[in-house]
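# sequence first, predicted model second:
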Amino acid sequence: MPTLRPTLNLGILAHVDAGKTSLTERLLLSAGVIDVLGSVDSGSTQTDSLELERRRGITIKSAVVSFTVHTPAGDTVVNLIDTPGHPDFIAEVERVLGVLDGVVLVVSAVEGVQAQTRVLFRTVRRLGLPVIVFVNKTDRAGADVPAVLAQIRARLGAPVVPMPVGDCAVDVLTGQDDDLLTAFVDGSLSDAMVQGSLRRQSRAGTVLAAYAGSAITGDGVDALLAALPGLLPSRCPTVDAPLSGVVFKVERGGNGEKIAYTQILAGSLRVRDRIPVRGADAKVTAIQVFDDGAAVPRNSVEAGRIAKVWGLTDVRIGDAIGTDPASSGGHFAPPTLETVVVPVDPAQQGRLHTALTQLAEQDPLINLRKDDVRQEFFLSLYGEVQKEVIQTTLAEQYALDVAFRETTTLCIERPVANGESVEFIAKDPNPFLATVGLRVDPGKPGSGVTFQLGVELGSMPYSFFKAVEETVHETLEQGVHGWPVTDIVVTMTHSGYWARQSHAHGSFDKSMSSTAGDFRNLTPLILMAALRQAGTEVLEPVHQFDLEFPVDVLTAVPATLARLGATPGTPSLRGDTCALDGEIPAARVHELQLALPGLTRGEGVLEFAFSHYEPVRGPVPDRQRTDHNPLDRKEYLLHVQRRV
């Protein structure tokens, strides 16, 4: 069975402005795939290809670049993925994590460990991904590498081994390596044993090797590059295996064609191959493989490589290519904000729908919803910067001038008890040729929506069961108060249908035959009746915040936090600066951001990240419905009858 060169899928993660993209450029220069170092400030980097990224100086979309690391032990192909650091674009990071083998976490030697650093590190540790730290910007005034390493130990709770390996490395490594500890005690310890233990523990993710330097000057980058194959796990894929891959990014080409960024895990994919995508065969029309700093046209792509694939018309992010690989699922919290976008020119409503649908292909978490009653479009967001980016993208790529309504907080609903409802075929008040019974029960926190059968699968055609299941998920996008319903178990308790009937001359008689449409139309009424009987609670998102401000305003800050419904922790003093963390409702974060400059003479620094959901305080908010309201039977049936 032929084997290929080992490959390492490497992610570059960091808080915004820590220097991820600059480090990527320096690694490409050191690896010999570019001759001139690009600059974020001048907009000339390899991975920030969008004009908007170049203007803003931030990464918005993940980007892939490939290079080879040559070592005495052999060559390793590195597929490097540069990811956004701004929290508004955390969804781009999420889509990349599932294809990574290891991570370089960039931390500024000046700012140290920041809020997004902690969010990212907790996530990669939960996934078991090994991490190398690069402490960047050591050429800047105020850089303090020992202090930053101490922050990593304290704030991330991770054992750190400064590189190159020194005496303190033995203390760290022996804490998790009994053989090394024995060698240290009996005096047989050697440098080779220490290096071997470091490689094993780094690849296992139990220690962090930490390099320091500057992506701008290049200091420390060559050492980091050379260490990647040894300290992070690579894979040795085989071609002689069934095709297996996963799509982690989708974009549109210049002619509007869909391009799927695909990691090939096993086997190979060739131009003109036909592969199943979402239940239909798709023909691969073109392939570009990332190789030595560029995406190069190829007739095929083999295991271990990342490619851009054309021809997969219906493909979506997360789809399997060939044999379905194991999925690690979602890792970050969903967006907690929502807004309405409308065209300035009402005549462009149709064009806006098309454009937003394409943007939703690239970022499914914006959760595009159309209000069929008022013909408006709703988007879910992580923050105001994301809204600005969407507005600019619509203007520059689609020539659409749009306006946004005020951003609101996106709550969720959970059932608080059990509820059930059933309507039988040919019995009032059921106007549909279907029997549907549903029971709803509270699910475990974080479990999402679970649909299960309490009736025999063979009791009616599978397509009817599928219609009920799909409609359950669609209906739960809006609960009793209009918010998405989660952590719920829906069980189908009754089913029934009328078999297909035909007249003597062979024509189909709809008045005597059940269809999937009967089940789709009846299910919302049954489900919402059961949910209303169970009752729901509305929960709002809560953020964890970290706040730093001058000590002399300490007495004023807690009063403002209390007014905003925040729950602060215990303040800690760091010289003339006070640090305070705690929790605050997501809906009040913007008010805190506005109040902070005046409260702290412009010296306050606020960082925040999603923490959890908790029941809303005060009156329960209702969300404007975008459907025809199955809670109002008369209104709903009038709409269905007009539609039918």
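Everything's here; your move. The structure displayed is predicted, hence computed values, not measured ones. Numbering: from 1, shown residues only.
# okay, CA-based contacts and neighbour counts for the rest of this
Fine.
# mind checking which helix or strand V107 is in?
strand 102-108 (DSSP states H and E).
# pretty sure Q114 contacts H15?
Yes: Q114 lies in contact with H15 (Cα atoms under 8 Å); the separation is 6.6 Å.
# looking at the two, which one has more neighbours?
Relative neighbour count places H15 above the other of Q114 and H15, with 25 against 19, counting by other Cα atoms under 10 Å.
# residues contacting the more buried one?
Going by Cα atoms under 8 Å, 6 or more residues apart in numbering, H15 touches 85-86, 106-107, 114-117.
# let's see that with 10 Å instead.
84-87, 105-108, 111-120 (Cα atoms under 10 Å, 6 or more residues apart in numbering).
# now, which of these lie within strands?
105-108 (DSSP state E).
# please enumerate the strands of the stretch 351-500 of the chain.
For the stretch 351-500 of the chain, the strands defined by DSSP state E, counting those that start in this stretch occupy 369-371, 376-381, 402-404, 408-409, 412-415, 419-423, 435-442, 449-453, 488-496.
# name the SS class of L180, please.
helix (DSSP: H, G, I helix; E, B strand; the rest coil).
# the closest residue to T217 other than its chain neighbours: what secondary structure?
Nearest in space to T217, with sequence neighbours left out and distances taken as Cα to Cα, 6 or more residues apart in numbering, is D139 at 7.8 Å. For D139, the assignment made with three-state DSSP gives coil.
# does D139 really touch S214, like I thought?
Yes: using Cα atoms under 10 Å, D139 is in contact with S214, at 6.2 Å.
# the two - which one has more neighbours?
Neighbour tally, D139 and S214, criterion other Cα under 10 Å: the higher count belongs to S214, 22 against 15.
# so that one versus D581, what's the distance?
30 Å (Cα to Cα, to the nearest Å).
# do the same with V78
Distance from V78 to D581, by Cα to Cα: 39 Å.
# and for V69?
42 Å.
# again, but for A212
28 Å.
# these two - which one has more neighbours?
Legend: neighbour count by other Cα under 10 Å for A212 and D581, higher for A212 (25 against 19).
# give me whichever of the strands of the stretch 351-500 of the chain is most buried.
Per-stretch averages of neighbours, counted by mean count of other Cα atoms under 10 Å, single out strand 412-415 among the strands of the stretch 351-500 of the chain, with a mean of 26.
# burial count for A147?
13.
# what distance separates the strand or helix carrying it from the centre of its chain?
Using DSSP H and E, A147 sits in helix 145-155. Its chain's average C-alpha position is 28 Å from that of helix 145-155, according to Cα atoms, centre = their mean, to the nearest Å.
# could you measure from the residue lying closest to R405 once chain neighbours are set aside over to Q375?
Leaving aside its sequence neighbours, R405 sits nearest to V340 (Cα to Cα, 6+ apart; 5.2 Å). Here V340 is placed at a distance of 11 Å from Q375 (Cα to Cα).
# please compare the first structure with the one that follows:
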Amino acid sequence: MDISTQTVITDTKLKSMSEEISREASRRRTFAIISHPDAGKTTLTEKLLLYGGALELAGSVTAKKKQRDTASDWMDIEKKRGISISSTVLQFDYGNYRLNLLDTPGHKDFSEDTYRVLMAVDAVIMVIDAGKGIESQTRKLFEICRKRGIPIFTFMNKLDRPSMTPLELIDQLEKVLNLHAFPVVWPLGNGQNFKGVYDRLRKEVHLFERVPAGEYKAPVSIRDIRDHLVKDLLSEQTYNEVVEEIALLDDAHGGFERDAVLHGMTTPVFFGSAANNFGVELLLRGFLEYSAGPSPRKAISGWIPLDNPHFSGFVFKVQTNMNPLHRDRMVFVRVCSGRFYRDMMIHHVRLGKEIRLSGCHSVFGRNREIAWEAYPGDIIGFVTRADFRVGDTISTDPNLVFEEIPRFAPECFAFLHNSLSSSYKSFRKGVEHLLAEDIVQVFHLQDHGSNLPLLGAVGPLQFEVMQYRLKDEYGVESRLESMPWEVLRWLDAPLNDTDLKRSLPHGAALGTDEQGRMVILFPSEWSLKYFSEKNPSTRLLDSPGKTK
């Protein structure tokens, strides 16, 4: 066989591989659900899983006895508190699509975990309580999505309860979030008078009818809003209002542009009730139709195409004790390019080591199945004892490095003490395992009496979760010693310690993070401002690698 024949065979194989990767990637949809707490995010997640055939019976996040646990809220503290604390990966199929759904915590204290998840997705569904409108945490999460240009789909939830008018809700989206909204469906009434929705793009009416079990009957699709059945269900006043609103929408919100959605400029809006399973399937179908598959990711060397022959991905989450019997450690990776297959050798870029990925899984909450292969857009988890951290790049190309995932500057600080000397080994082991998840950040203070690491968190609930898990998973009691600092900043460049100490305001302290980068802790925003005014040439960062 001559060299030219070998070249043709190689080129043909590469072309076939590229086509396979592109084809598989195009049917992936990787998205997160975001919301303010109690807007119905986890309930919506459960109902989406029902349509994918991943669940036979949806759970409820309400903390009541004898209720089925939700697939996404699997930790004991989540079940007891009735809130999502840790982001969860749920992978399932719907039609020809492979969906990677990431359920995120809504509480602001876990915003850093949510931020990392948003680095790993290609779109989000934003859930809004129609009775409350846009709330504070929704606004913060939206801003993160805007900065990344993530396409946003909006679900106005709880229409079966008294709510704001649909025009008020649309107006809030456009004025508060400064985001063009296109109502794909329009509600027919609300609360006890909620009768269904009108699909503006398909010109169909879907009717809602309550039944004793709490969910609605099979949808009735009517092609004309003027049908007598629709008129009979609505009062004359409500019917006239709906017809006028739809005419107004067709005039002011006419012309749906998918490209505007994919560029984060327009949000398609859906209305319904997740608890009663109404409007959820319309949302899912609309999301799949108007969203897109994964897009190329940016590495330090430039954009990496999906069909790159080298497999690559980045770590966005580490979770310990998903299987308490084995004290295992699951590392979650977003696949960015190439094809993954089980037992492949990859390069751990930060450590500069070759590692075999053997214990790989596709994940569904706490449950897992062996993952034999994966493509761009997929989320895979693998059990390992190797030192993986959030932000690490793995690849078959040792020169490929993805940009670092930014850290949040913590606002709460504390030392964690072991309450009983007899449980020291268990305490040390538990702290080591939980810190590997990046639940909280670790700092080391200069000129401080304690040798303990200083823990930093975005909110105090992170400390509470850590203490709960130490007791629940490792059987050890702990004592939290809160510290008075409220603001932390990284130094852009190392400075002389002596000069720094002289210029520190009263109550401030010097330290380093886990990677040895110098930080200053301030007791207040005023103290930070005072230091900045006295030291204008000293650049402070609210995230490593990012300017103030």
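Perfect, I can see it now. Not measured: the values here are computed from a predicted model.
# drop the TM-score for these two in here.
Here the superposed chains carry a TM-score of 0.69, computed using TM-score structural alignment, normalised by the length of structure 2; 427 aligned residues with a Cα RMSD of 3.7 Å.
# returning to what we had before: select only the buried ones of the contacts of H15 of structure 1 in PyMOL?
Typed into PyMOL, the line below selects the buried ones among these, using 16 or more other Cα atoms under 10 Å:
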select buried, resi 84+85+86+87+105+106+107+108+112+113+114+115+116+117+118+119+120
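# okay, strands next: where are they in the stretch 201-350 of structure 2?
Counting by DSSP E, counting those that start in this stretch, the strands of the stretch 201-350 of structure 2 are 204-207, 221-222, 266-271, 297-299, 302-304, 312-320, 329-337, 340-341, 344-348.
# so which of these comes closest to A493 of structure 2?
strand 297-299 (23.7 Å; Cα to Cα).
# show me what contacts the residue nearest the centre of structure 2?
For structure 2, the residue nearest the mean C-alpha position is V117 (3.5 Å; Cα atoms, centre = their mean). Contacts of V117 of structure 2 were listed using Cα under 10 Å, 6+ apart, and they are 31-32, 87-89, 102-105, 111, 316-317, 334.
# could I get the residues you listed as a markdown table with distance to N496 of structure 2?
Compiled in a markdown table, the contacts of V117 of structure 2 are given as follows (distance: Cα to Cα, whole Å):
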| residue | distance to N496 of structure 2 |
| --- | --- |
| F31 | 46 |
| A32 | 44 |
| S87 | 41 |
| T88 | 44 |
| V89 | 45 |
| L102 | 44 |
| D103 | 45 |
| T104 | 42 |
| P105 | 41 |
| S111 | 34 |
| F316 | 34 |
| K317 | 35 |
| R334 | 40 |
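# go through those residues and flag which are in helices.
S111 (DSSP state H).
# closest one of the contacts of V117 of structure 2 to W490 of structure 2?
Using Cα to Cα, S111 comes nearest to W490 of structure 2 of the contacts of V117 of structure 2, at 19.6 Å.
# trace that closest one over to structure 1, please.
Residue pairing (TM-score structural alignment): S111 of structure 2 is matched to I90 of structure 1.
# residues in contact with the residue lying closest to that match once chain neighbours are set aside?
The shortest distance from I90 of structure 1 to any non-neighbouring residue, by Cα to Cα, 6+ apart, is to P84 (7.0 Å). Listed by Cα under 10 Å, 6+ apart, the contact partners of P84 of structure 1 are 12-17, 20-21, 48, 58-63, 90-93.
# what separation do you get for P84 of structure 1 and Y462 of structure 1?
P84 of structure 1 is 43 Å from Y462 of structure 1, by Cα to Cα.
# where does S66 of structure 1 sit: helix, strand or coil?
strand.
# list the residues that contact it.
S66 of structure 1 neighbours (Cα under 10 Å, 6+ apart): 7-10, 28, 31, 33, 77-81, 289-295, 305-306.
# that older thread, read off where the helix holding A147 of structure 1 ends up in structure 2.
The alignment of helix 145-155 of structure 1 onto structure 2 (TM-score structural alignment) spans residues 166-176.
# what about the matching stretch, how far off from structure 1?
Averaged over the aligned pairs, stretch 166-176 of structure 2 sits 2.3 Å from structure 1 after superposition, using mean Cα distance after the TM-score superposition for structure 1.
# residues making contact with the longest helix out of those in structure 2?
In structure 2, taking DSSP H as the definition, the longest helix is helix 3-26. Residues outside helix 3-26 of structure 2 that contact it (Cα under 10 Å, 6+ apart) are 97-98, 292-295, 305-309, 336-339, 374-378.
# redo that, cut-off 6 Å
293, 307, 376 (Cα atoms under 6 Å, 6 or more residues apart in numbering).
# can you give me the helices for the stretch 301-450 of structure 2?
Under the criterion DSSP state H, counting those that start in this stretch, the stretch 301-450 of structure 2 contains helices at 424-435.
# please say which position in structure 1 V431 of structure 2 maps to.
So V431 of structure 2 corresponds to L356, using TM-score structural alignment.
# wait, I meant A54 of structure 2
So, by TM-score structural alignment, A54 of structure 2 is matched to V33.
# wouldn't its match be in contact with G293 here?
Yes: taking Cα atoms under 6 Å as the definition, V33 of structure 1 is a contact partner of G293 at 5.3 Å.
# how far does stretch 440-455 of structure 2 stretch from one end to the other?
Terminal residues of stretch 440-455 of structure 2 are spaced 6 Å apart (Cα to Cα).
# contacts for it, please.
Contacts of stretch 440-455 of structure 2 (Cα under 6 Å, 6+ apart): 413-415, 456-457, 510-513.
# most neighbours among those residues, which one is it?
In those, the most neighbours by other Cα under 10 Å go to F413, 28 neighbours.
# now for that residue: which residues touch it?
455-456, 483.
# closest to F256 of structure 2 out of these?
Among the contacts of F413 of structure 2, and counting by Cα to Cα, the member closest to F256 of structure 2 is G456, at 45.5 Å.
# contacts only, for the aligned residue in structure 1 for the closest one.
Aligning on TM-score structural alignment places G456 of structure 2 opposite S380 in structure 1. Taking Cα under 6 Å, 6+ apart, we find S380 of structure 1 in contact with 335, 337-338, 366-367.
# roughly how far does N9 of structure 1 sit from A280 of structure 1?
According to Cα to Cα, N9 of structure 1 and A280 of structure 1 sit 30 Å apart.
# please say which of those two ends up with more neighbours.
The neighbour comparison of N9 of structure 1 against A280 (other Cα under 10 Å) goes to N9, with 26 against 10.
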